[in-house]
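*Asks:* no sequence on this one, just coordinates:
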């Protein structure tokens, strides 16, 4: 029986996606789990996999179309199956889908569009990219049907501009010219400072879609989520010793990181404090049964959160392997839908940059996020003596609508129990 593939919803605030490329063409065979198409969201380029095996019977939208979440995009049929030409299971004809996407793109555009700009033939995605990068469509040569400007034309134009504009070079800081004048009474000379001849010019850099999405989410979180913060220092000497011992027998490319231990410890601690593994649902608190840990990943132009699902149930080596694979895909711009959806609590780790301590913004609709700093050698008091100890600070940001200071502090105590007795993470 024919199966309809729809535009997936990747994250609670996703409203639409751009179908960048069809990987499987009409008439081609596709196996369940194979990549069917690539879509672009505010966060990343994501690979959409086929949910069934069969033949790609029909594409319902064109490449470059902006498609609302839940809209049918393709039909997969069994080999030799006859599929009725009329819409199947609520499928819109491709023409209607394209018209809806065009209307959606127009509604998102700025109202001050000249008549000349309206007459320019360009795809919705090309228009949006042009607005984001402040490109005059009159200056772009279209390569689509009838001279229509498509996404690749905008990208080619931007590449040409970057090539034509001199690249930034390292400019040595000019040495101020100094003259001297004798001091009236001491006999030695004092420097007289003169301003340098030139300073770097101001630069305006348009925000891309990822940066705009991050901005919207963080503003929403800070305005509507009443944050409070709790910081604690953890003794990680035993944890680092255990990690070193484990990594001595692990092959290259499979060694554990400090963050792997933190993910496991947080997941186990959340079992005891379900209010921190929750979100607001109307006037109720939705406590999630699964513990899915989101891990913030630095990508070009911003941040992306990949999700280790059921982290409380998985061994460390599985957590480590999954995170490593998802981070690699995220930085290549090839994340899968399941990589970035479904998190119930997040971790942001800046320890690799020698950051001692920081506070993170809650990732909506979650109720908490843990900001992790570097493990550092610091002076500690042991008995009546000052010795060198290995400590790591972490700060919990929590939603005061869902939890309170005492409960959050108790969560940090349980987290310390796991981090400071890391053998508990292995049993």
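*Replies:* Nice, thanks for sending it over. None of these values were measured; they are calculated from a predicted model.

*Asks:* use CA for all of it now, contacts and neighbours both
*Replies:* OK.

*Asks:* Please tell me how far residue 395 sits from residue 221.
*Replies:* As judged by C-alpha to C-alpha, to the nearest Å, residue 395 and residue 221 stand 17 Å apart.

*Asks:* Now do residue 216: how many residues are near it, please.
*Replies:* For residue 216, the number of neighbouring residues by other C-alpha atoms under 10 Å comes to 12.

*Asks:* no no, residue 162
*Replies:* Using other C-alpha under 10 Å: residue 162 sits among 11 other residues.

*Asks:* Can you name every helix or strand that the helix or strand harbouring it contacts?
*Replies:* Residue 162 is part of helix 151-164, with elements assigned from DSSP states H and E. With contacts taken as 3 or more C-alpha pairs under 8 Å, 6 or more residues apart in numbering; DSSP states H and E, helix 151-164 sits against helix 124-132.

*Asks:* Quick check: buried residues in the helix it packs on?
*Replies:* Buried residues in helix 124-132, counting neighbours by 16 or more other C-alpha atoms under 10 Å, are found at 124, 125, 126, 127, 128, 129, 130.

*Asks:* ok, the third one to residue 133 distance?
*Replies:* Going back to what we said before, that points to residue 126. Applying C-alpha to C-alpha, the value for residue 126 to residue 133 is 11 Å.

*Asks:* likewise the first one?
*Replies:* With the distance defined as C-alpha to C-alpha, residue 124 ends up 14 Å from residue 133.

*Asks:* ok, and here's another one to check against it:
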């Protein structure tokens, strides 16, 4: 039997997921199997696999139950994120941002445009992350076994939840688009996701993603990095908070942000600066309108 060349990390992930490495084609030097090869094999296997469940399984804890078939997209998500948590060293950074000005600017902008063109809060978050990536280009990289890839374009993956599953299409060239352009493009992607019309061209490797659960009153949460991303921003609900400035009590609206970071690509200091820059743009939204 020919010797199989495989990186230690790829071998570990394969072992954790009970993968026969003899069935994986390596794309590294001398045909070496890399982490990317294993991840692609997992995704391909999940897509091609027909899941046959029967009602003959043993009752769970003696309770009545039914066997539910796992949707293909759910299995792909489960396998991909399991690989992420087992192979990516996550760390988490948390901040809050004042968004009174942002809410006011959005309200005034939406009052001057048609219903179909209305801008969401999330559109501003996307633009803020894009500008921050431009300011810190070392955060616009992803890790691979033999090297890192530094993107020349600024792309943001945006989590879209539908009845059929979770999709993360990529908005490209964020740094070159206005908030209104981002808003129109997002509306199109959401519509395509709901109608199961997303194409391969709607997905592209990028370094950063956003997941927003604020509309469900979730105050904060830790998002799992979706490979090959290096970071993901988890956006919570906007809450009214009492603050004290110069011994004067007042209130303001704040949003909780949690940045999940791949420590292989981004260290603590760089991650903190990146998140601080995102907060800066959210607290100074007029800057977003001119970039």
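*Replies:* That came through, no problem. If you're wondering where the values come from, they're calculated on a predicted model, not measured in any experiment.

*Asks:* coming back round to it: in the second structure, what range does the helix holding residue 162 of the first structure match?
*Replies:* Counting by TM-score structural alignment, helix 151-164 of the first structure falls onto no part of the second structure.

*Asks:* same check, this time on stretch 327-339 of the first structure
*Replies:* Under the criterion TM-score structural alignment, stretch 327-339 of the first structure matches residues 190-202.

*Asks:* Would you work out how far apart the start and end of that stretch are?
*Replies:* Length of stretch 190-202 of the second structure, first residue to last, C-alpha to C-alpha: 11 Å.

*Asks:* give the contact list for the most centrally placed residue in the second structure.
*Replies:* Centroid-nearest residue in the second structure, with C-alpha atoms, centre = their mean: residue 209, separated by 3.3 Å. Going by C-alpha atoms under 8 Å, 6 or more residues apart in numbering, residue 209 of the second structure touches 156, 157, 158, 159, 229, 231, 232, 233.

*Asks:* neighbours around the fifth one, how many?
*Replies:* To tie it back to what came earlier, the one meant is residue 229 of the second structure. Counted with other C-alpha under 10 Å, residue 229 of the second structure comes out at 22.

*Asks:* these two touch, right, it and residue 210?
*Replies:* No. Applying C-alpha atoms under 8 Å as the test, residue 229 of the second structure and residue 210 come out as separate, 10.6 Å apart.

*Asks:* I'd like to know how far whatever residue of the first structure lines up with residue 67 of the second structure sits from residue 219 of the first structure.
*Replies:* In the first structure, the residue paired with residue 67 of the second structure is residue 204, using TM-score structural alignment. Distance, residue 204 of the first structure to residue 219 of the first structure, by C-alpha to C-alpha: 22 Å.

*Asks:* more crowded one of these two?
*Replies:* Between residue 204 of the first structure and residue 219, residue 219 has the larger neighbour count (other C-alpha under 10 Å), namely 13 against 6.

*Asks:* Tell me how far that one lies from residue 59 of the first structure.
*Replies:* 38 Å.

*Asks:* Mind telling me what element the residue nearest to the centre of the second structure is part of?
*Replies:* Going by DSSP H and E, residue 209 of the second structure is in strand 208-212.

*Asks:* Residue 268 of the first structure too?
*Replies:* Assigned by DSSP H and E, residue 268 of the first structure falls in helix 258-272.

*Asks:* Which parts of the second structure are helices?
*Replies:* 8-16, 35-48, 72-87, 100-111, 121-135, 179-194, 268-283, 285-289 (DSSP state H).

*Asks:* Using TSV, lay out the ones you listed together with distance to residue 150 of the second structure.
*Replies:* Shown next, in TSV, are these (distance: least, C-alpha to C-alpha, whole Å):
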stretch	distance to residue 150 of the second structure
helix 8-16	21
helix 35-48	16
helix 72-87	20
helix 100-111	31
helix 121-135	11
helix 179-194	23
helix 268-283	15
helix 285-289	24
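
*Asks:* which of the ones you listed is buried the deepest?
*Replies:* helix 121-135 (a mean of 22; mean count of other C-alpha atoms under 10 Å).

*Asks:* can you list the residues that contact it?
*Replies:* Outside helix 121-135 of the second structure, the residues that reach it (C-alpha under 8 Å, 6+ apart) are 103, 106, 139-140, 154-156, 174-175, 178-180, 182-183, 186, 210, 212, 274-275, 277-278, 281-282, 285, 288, 291.

*Asks:* Could you measure from residue 68 of the first structure over to residue 103 of the first structure?
*Replies:* Per C-alpha to C-alpha, residue 68 of the first structure is found 11 Å from residue 103 of the first structure.

*Asks:* With neighbour numbers in mind, choose between these two.
*Replies:* Neighbour totals were compared for residue 68 of the first structure and residue 103, and residue 68 leads with 20 against 14 (other C-alpha under 10 Å).

*Asks:* And the more buried one, what's its match in the second structure?
*Replies:* Per TM-score structural alignment, residue 68 of the first structure is not aligned with anything.

*Asks:* So residue 68 of the first structure sits against residue 101, correct?
*Replies:* Yes. Contact criterion C-alpha under 8 Å: residue 68 of the first structure and residue 101 qualify, at 7.1 Å.

*Asks:* Residue 254 of the first structure: how many residues sit nearby?
*Replies:* Counted with other C-alpha under 10 Å, the neighbours of residue 254 of the first structure add up to 14.

*Asks:* There's contact between it and residue 321 in this structure, I believe.
*Replies:* Yes. Between residue 254 of the first structure and residue 321 a contact is recorded at 6.9 Å, counting by C-alpha under 8 Å.

*Asks:* Thanks a lot, see you next time.
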